[in-house]
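1. here is a sequence with its predicted model. Questions after.
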Amino acid sequence: MTPYRLILAVPFLAASAAYADGDATKGQRVFKKCAACHSADPAQRKPGPHLQDILGRPAGSVEGFKYSASMAEAGLVWHESTLRAFLADPKGTVPKTRMGFRGIKKEADLTNLMAYLKGL
């Protein structure tokens, strides 16, 4: 890469790195879309399972919650990549899931939501 191209690329690389981390405060606002059915608190019962400590957790594993057969049998573990795919397109990722949400379409919203969920 020529020095000129490198100088032009640096701001874009820095912006990409910052964007990849997301903003948990903005993610909390995005979470309001989820909060009708999901809680960040395991003690609070809602129609959907709580999302505290979701990363690293096997899908369909919250005790006391009745999952769809497709979710229970999906064999997924909620890593960042699987959770991002599911939140962007729930029915495309786990067909016949009971989650009625159509998905988060804006990449920035998804990135910020992931930053928020990581902190739960």
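-> Sure thing, it's come through.

2. okay, CA-based contacts and neighbour counts for the rest of this
-> Will do.

3. name the helix or strand for Lys26, please.
-> Here Lys26, judged by DSSP states H and E, is contained in helix 24-31.

4. put this next to the previous one:
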Amino acid sequence: MNVRSNPVHPQSFASLVLTVSLVLTIVAIVFSTGLAHATGNVARGQTLYKGCADCHSINENAVGPMHKGVVGRKAGSVPGYDYSADLKNSGIVWTEDNLDKWLAGPQAMVPETKMFFDVPDARDRADIIAFLKERAR
């Protein structure tokens, strides 16, 4: 009987395990980030939105622009609000991902924006975005 063996080299096996682990970690991060948007808590977002009410409302411009229809809208496009030129010309569309980035640090996206308030907690941002998607249509 002719038996042939292919020994697995320890270095090759370790490299394979490391590669598979890395890929699985990246997949987990990508899916968990997407789920954060999908699972935002609307009721909690409504409570958190009260902190935004010093400058914003859903239906009227104030210190900041109104949020009615914000999800999917082009940044700097609400009639009657005086945006910074940089925000008007940014080309940003308010997707969930862009809203998340904006709330995390508006001046990182548009340095000359009028908005200086940020929301450092990812769960808080997801909940506020869920509220805006549901109640500010």
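-> Right, received. Where do you want to start? Every value quoted in this text rests on a predicted model; they were computed, and no experiment measured them.

5. give me the TM-score for this pair.
-> For this chain pair, the superposition-based TM-score is 0.79 by TM-score structural alignment, normalised by the length of structure 1; 102 aligned residues with a CA RMSD of 1.6 Å.

6. picking up where we left off before, which bit of structure 2 covers the helix holding Lys26 of structure 1?
-> Under TM-score structural alignment, helix 24-31 of structure 1 corresponds to residues 42-49 of structure 2.

7. same deal with stretch 46-55 of structure 1?
-> Counting by TM-score structural alignment, stretch 46-55 of structure 1 corresponds to residues 62-71.

8. okay, buried residues for the matching stretch please.
-> By 16 or more other CA atoms under 10 Å, the buried positions in stretch 62-71 of structure 2 come out as Gly64, Pro65, Met66, His67, Lys68, Gly69, Val70, Val71.

9. who's the closest spatial neighbour of Ala115 of structure 1, skipping the chain neighbours?
-> If you skip the residues right next to it in sequence, Ala115 of structure 1 has Ala24 as its closest partner in space, 4.7 Å away by CA to CA, 6 or more residues apart in numbering.

10. give the contact list for Leu117 of structure 1.
-> For Leu117 of structure 1, the contact set (CA atoms under 8 Å, 6 or more residues apart in numbering) comprises Ala24, Gly27, Leu51, Gln52, Asp53, Ile54, Leu55.

11. what sits against the residue nearest to Ala115 of structure 1?
-> Asn112, Leu113, Met114, Ala115, Tyr116, Leu117, Gly119.

12. restricted to buried residues, select those in PyMOL.
-> A single PyMOL command selects the buried members of the contacts of Ala24 of structure 1 (16+ other CA under 10 Å):
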select buried, resi 112+113+114+115+116+117
